[in-house]
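Visitor: Can you look at this prediction? I've put the sequence above it.
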Amino acid sequence: MGAPFAAPFDALETRAPAERERALFAALPALLAHAQAHAPAFAALPAGAAAGSVTDRAALAALPVTRKSELLARQQAAREGGVAADVFGGFSTIGWRGQRRPNGARKVFQSPGPIYEPEGEATDPWRVARALHAAGFRAGDLVHNSFSYHLTPAGSMMEGGALALGCTVFPGGVGNTELQLQAMRELRPHGYVGTPSFLKILVDKALDAGGSLGPVQRALVSGEAFPPALRDWLRGHGIEGYQCYATADLGLIAYETEAREGLVLDEGVIVEIVRPGTGDPVPDGEVGELVVTTLNPDYPLVRFGTGDLSAVLPGRCPSGRTNTRIKGWMGRADQTAKVRGMFVHPSQVAEVARRFPEVARARLVVSGEMANDRMTLRVEVAQAADGLAARIADAIRDVTKLRGEVELCAPGSLPNDGRVIEDARQYD
């Protein structure tokens, strides 16, 4: 038998799933009411829905998905003409003097776009301490933080979680590899946080110099893929690396445990997986886009589309944590393709499928050579009425303004990879 799993971060991680669901949806109406009162972007819910009525997943799924493009557009509109009265586009409930928000923003960050994100005054505002604990960090550890402290929030996210855990932080940031190696040799940190690729660079350079990273035995990595081969390579050099999934908008979404079986969802978010191009939840196990609602009163993003693909894993984590697990990052949900000079979007494929109740799933395959494109919509149907393919072809032309062929497929025959548009053209 292997060693027992470490104790959880807190009692929330081992709640009965039904208890967790009740707690999340008991908190959501108050969050929505707070957002409506203090964030103009939430001034009115669609179809007259009141905040107090959003008490289960069905009611939540009736709300629209907010895309990063919408967030950026609202912020850009607020900035037009020079001084912006609300740099967060109406999504934040906090700000500073001169903003149309109450004070309370401790920091503000700029991500590519640019999109601005606020950080409030809460302890561990991005909820990262839970992921650090799962990766083996404990109070009293010295953490070498190699995430960026410049413009974007990654460095601050990790630092906030480490401080909340009782750790000491060295703010290494990015670059300056030789100086960071010197700090590691002299300060002897217990662990590393940053991208996995930079950790490998540090280990390689230390080995080239005839040494190692010393007492660094654990790492929490994020920001890029962490393949098993690299995980095993780090283990061979005495470092146990774990990954977490977080974004600049939402903070922590999910994290890896000692069980190494998927990523466990954070306790402060409600996660849905929807069919790309829609806001419609898919059955557990089907690949789709991660849509996240964060219970953060300072920056209450509701049904925020991450643009990332994943799927729910069945069962519970062997570590004893009872929250839902996901497979981790499985690609991007934005599958827009340009066909014969016109853009075709996943939402258009979804609209065609929505017109025919007998269609269970649909996948648009774009094939041929550039300038000689051919579109084929493959649809899963259990029983096809006469003329169904022709009627679907008419709908394709109506929605996309392009001609397309239709292929009727048996249920379950399309790949479960989250692809709604497959670009199979030859680009040679």
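Guide: Perfect, I can see it now.

Visitor: rest of the way, CA atoms for contacts and neighbours
Guide: Will do.

Visitor: Helices of the stretch 1-150 of the chain, start to end?
Guide: Per DSSP state H, counting those that start in this stretch, the stretch 1-150 of the chain carries helices over the ranges 17-38, 57-61, 68-79, 129-134.

Visitor: which parts of the second one are buried?
Guide: Right, helix 57-61. Neighbour-count burial for helix 57-61, counted by 16 or more other CA atoms under 10 Å, picks out 60, 61.

Visitor: and the most centrally placed residue in the chain, what does it touch?
Guide: By CA atoms, centre = their mean, the chain has its centre lying nearest to residue 306, at 4.8 Å. Contact analysis of residue 306 by CA atoms under 8 Å, 6 or more residues apart in numbering lists 67, 68, 289, 290, 291, 292.

Visitor: want to compare, so here's the second one:
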Amino acid sequence: MLEASIPNPYTPAPLPAPADRGAPDPEETMSRGQIEALQFERLRWTLHHAYENVPAYREHFDAHGVHPSDFTELGDLAKFPYTDKEFLRKSYPFGAFAATGPELRRIHASSGTTGQPTVVGYTDDDLATWATLVARCFRAGGIRPGDRVHNAYGYGLFTGGLGAHYGAERIGAAVIPMSGGQTEKQVQLITDFQPRAILSTPTYLLTIADGFKKLGLDPRESSLEVAILGAEPWTEEMRREIEQTFDLDALDIYGLSEVMGPGVASESAATKDGSHIWEDHFRPEIIDPLTDEVLETGRHGELVFTSLTKQALPIIRYRTHDLTRLLPGTTHPGHRRMGRITGRSDDMIILRGVNLFPSQIEELALKEPALSPHFTLEIARPDRMDQMAVIIERRDHATLEEAQAGAAHLRMEIKTKIGPSCVINVVEPESLARSSGKLKRIYDLRDPA
């Protein structure tokens, strides 16, 4: 039994009756003052819960000379130390868990492609909360009870597929659990089953669009009206590309496995003005990634999260490495919004003294009519000088000459608006690898020695 020295102020809401599944949760309409009062009570419990049930947190807090009793107001959260992926990896597999016994109901993990896998876990209450928040995201994005929803997120240890699946079911939708890959079959099922909504990464949805065209079908004639897209940063130019290609509304959903999975924040179909963070369950901060200073609302920096209700794996001041800013709420005024992710602090390319992100290249590339959204960046060091090559596909309708002219203009735009010189290599359509999960944009070919 999970215990703490103070009572847990949170109990997951029961599954709503079918007639009520399209209605907002009471917390969605709370004022800012009500949200912050709720955050204080839930944060106080979370800090005690982590300290008393997770030795890794107890050691971490003790090493920084802080105790949960030091938390007496929301601003005191800044007294507590940050955590990150390395904190979780050092505790592999279950050292950061508060629940490892009969309360533990599910385990997910990252792929571990860049190191030790990050393992996350859920109790029954955690799973109920997760489904509720994903359903909240889908409702905000325009999915309704009774809709058919095509789920092209990957199932398995990745949190995207199952997280989206249970959220869609909780809202009362019928889920088509396709998972990722098999693009031709994706097209067939969308054509045959006529789903109203699709769940996918943005770049994989464009791959599905290519699959439609390859089969002689027009994506704009499909049944799809709503796309809820996440798991990778994407730009407004990418949104326009997707919406024009499919004739649908494309909305952003944000999450990461360590904090919960998909459903931490999402956009409203009414405004498309940034993702509202569900602050009844997560306390966000923006910090300067170099100085660790907490920044005011509106300042751009690194996103940090503290969970307020998680039982199996409490998260305290977790550094996401995602770069964004916090903004006042609009459609949900009590919950602040996050601006678009402009990049990741660990994905930043430093090229001859200039800092740049793949999203900046994407923004410029999508303005070139002859160039496709499919590209990669290769960083090499010939003659002891760093050099970046943009490998980009031409569009099907564009001639090689038109694509090369677009590449020349893109090269000039990158030099003028970002700073560094680069090489643009145009390749044939479908030459680059496709991914149904998180897309890898950067290939560092420099000799580490």
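Guide: Structure's in. What do you need? This one's a predicted model, so the numbers in the text were calculated from it and none came from an experiment.

Visitor: which one of the contacts of residue 306 of structure 1 is nearest residue 363 of structure 1?
Guide: residue 289 (15.1 Å; CA to CA).

Visitor: If we ignore the residues flanking it in sequence, what's nearest the equivalent of that closest one over in structure 2?
Guide: Alignment note (TM-score structural alignment): residue 289 of structure 1 maps to residue 302 of structure 2. Using CA to CA, 6 or more residues apart in numbering and skipping the chain neighbours, the partner closest in space to residue 302 of structure 2 is residue 323 (4.6 Å).

Visitor: returning to what we had before: which SSE is the residue nearest to the centre of structure 1 in?
Guide: Assessed by DSSP states H and E, residue 306 of structure 1 sits inside strand 304-310.

Visitor: so how much does that strand differ from structure 2 once superposed?
Guide: With mean CA distance after the TM-score superposition for structure 1, strand 304-310 of structure 1 departs from structure 2 by a mean of 0.7 Å once superposed.

Visitor: most packed of the helices of the stretch 1-150 of structure 1?
Guide: The highest average neighbour count among the helices of the stretch 1-150 of structure 1, using mean count of other CA atoms under 10 Å, belongs to helix 129-134 at a mean of 25.

Visitor: which one in structure 2 is aligned with residue 239 of structure 1?
Guide: Under TM-score structural alignment, residue 239 of structure 1 pairs with residue 248 in structure 2.

Visitor: Skip the chain neighbours and tell me the closest residue to its match.
Guide: residue 225 (4.4 Å).

Visitor: what about that neighbour, distance to residue 126 of structure 2?
Guide: 31 Å (CA to CA, to the nearest Å).

Visitor: Of those two, give the one with the bigger neighbour count.
Guide: residue 126 (21 against 18; other CA atoms under 10 Å).

Visitor: Which of the three states applies to the closest residue to that one other than its chain neighbours?
Guide: Among residues not flanking residue 126 of structure 2 along the chain, residue 310 sits closest, at 6.0 Å (CA to CA, 6+ apart). Secondary structure for residue 310 of structure 2, judged by DSSP: H, G, I helix; E, B strand; the rest coil, is coil.

Visitor: okay but residue 292 of structure 1 is in contact with residue 268, surely?
Guide: No: here residue 292 of structure 1 lies out of contact with residue 268, judged by CA atoms under 8 Å, at a distance of 10.3 Å.

Visitor: Comparing the two, which residue is more hemmed in?
Guide: The residue with more neighbours, out of residue 292 of structure 1 and residue 268, is residue 292; 21 against 17, by other CA under 10 Å.

Visitor: Which helix or strand contains that one?
Guide: Assigned by DSSP H and E, residue 292 of structure 1 belongs to strand 288-294.

Visitor: which residues sit against that strand?
Guide: 65, 250, 253, 268-276, 282, 300-311, 332-333, 417-418.

Visitor: quick one: that strand to helix 17-38, angle?
Guide: 70 degrees (axes from the mean of the first three to the mean of the last three CA atoms, to 10 degrees).

Visitor: Strand 288-294 of structure 1: average distance to aligned residues in structure 2?
Guide: Relative to structure 2, strand 288-294 of structure 1 is 0.7 Å off (mean CA distance after the TM-score superposition for structure 1).

Visitor: circling back: tell me how far the strand holding residue 306 of structure 1 is from the chain's mean position?
Guide: 5 Å (CA atoms, centre = their mean, to the nearest Å).

Visitor: In contact with the counterpart of residue 78 of structure 2 in structure 1, which residues?
Guide: When structure 1 is aligned by TM-score structural alignment, residue 78 of structure 2 is paired with residue 61. Contacts of residue 61 of structure 1 were listed using CA under 8 Å, 6+ apart, and they are 279, 280, 281.

Visitor: Please say which position in structure 2 the first one maps to.
Guide: Under the alignment (TM-score structural alignment), residue 279 of structure 1 pairs with residue 292 of structure 2.

Visitor: That match: neighbouring residues, count only.
Guide: Quick note: residue 292 of structure 2 (other CA under 10 Å) scores 12 neighbours.

Visitor: In three-state terms, how would it be classified?
Guide: Residue 292 of structure 2 - assigned by three-state DSSP - is coil.

Visitor: roughly how far apart are residue 405 of structure 1 and residue 350 of structure 1?
Guide: 16 Å.

Visitor: Over to residue 263 of structure 1?
Guide: Per CA to CA, residue 263 of structure 1 is found 28 Å from residue 350 of structure 1.

Visitor: Distance check, residue 237 of structure 1 against residue 214 of structure 1.
Guide: On the measure of CA to CA, residue 237 of structure 1 and residue 214 of structure 1 end up 10 Å apart.

Visitor: ok, residue 190 of structure 1 - contacts?
Guide: 141, 142, 143, 144, 215, 216, 217, 218.

Visitor: So what does it match up with in structure 2?
Guide: Checking TM-score structural alignment: residue 190 of structure 1 goes with residue 196.

Visitor: The spatially closest residue to that match that is not a sequence neighbour - how many residues pack around it?
Guide: Excluding its sequence neighbours, the residue lying closest to residue 196 of structure 2 (CA to CA, 6+ apart) is residue 224, at 4.6 Å. When counting by other CA under 10 Å, one arrives at 22 neighbours for residue 224 of structure 2.

Visitor: Just give me the match in structure 2 for the residue nearest to the centre of structure 1.
Guide: Under TM-score structural alignment, residue 306 of structure 1 pairs with residue 320 in structure 2.

Visitor: With residue 285 of structure 2 as the reference, measure out to that match.
Guide: According to CA to CA, residue 320 of structure 2 and residue 285 of structure 2 sit 11 Å apart.
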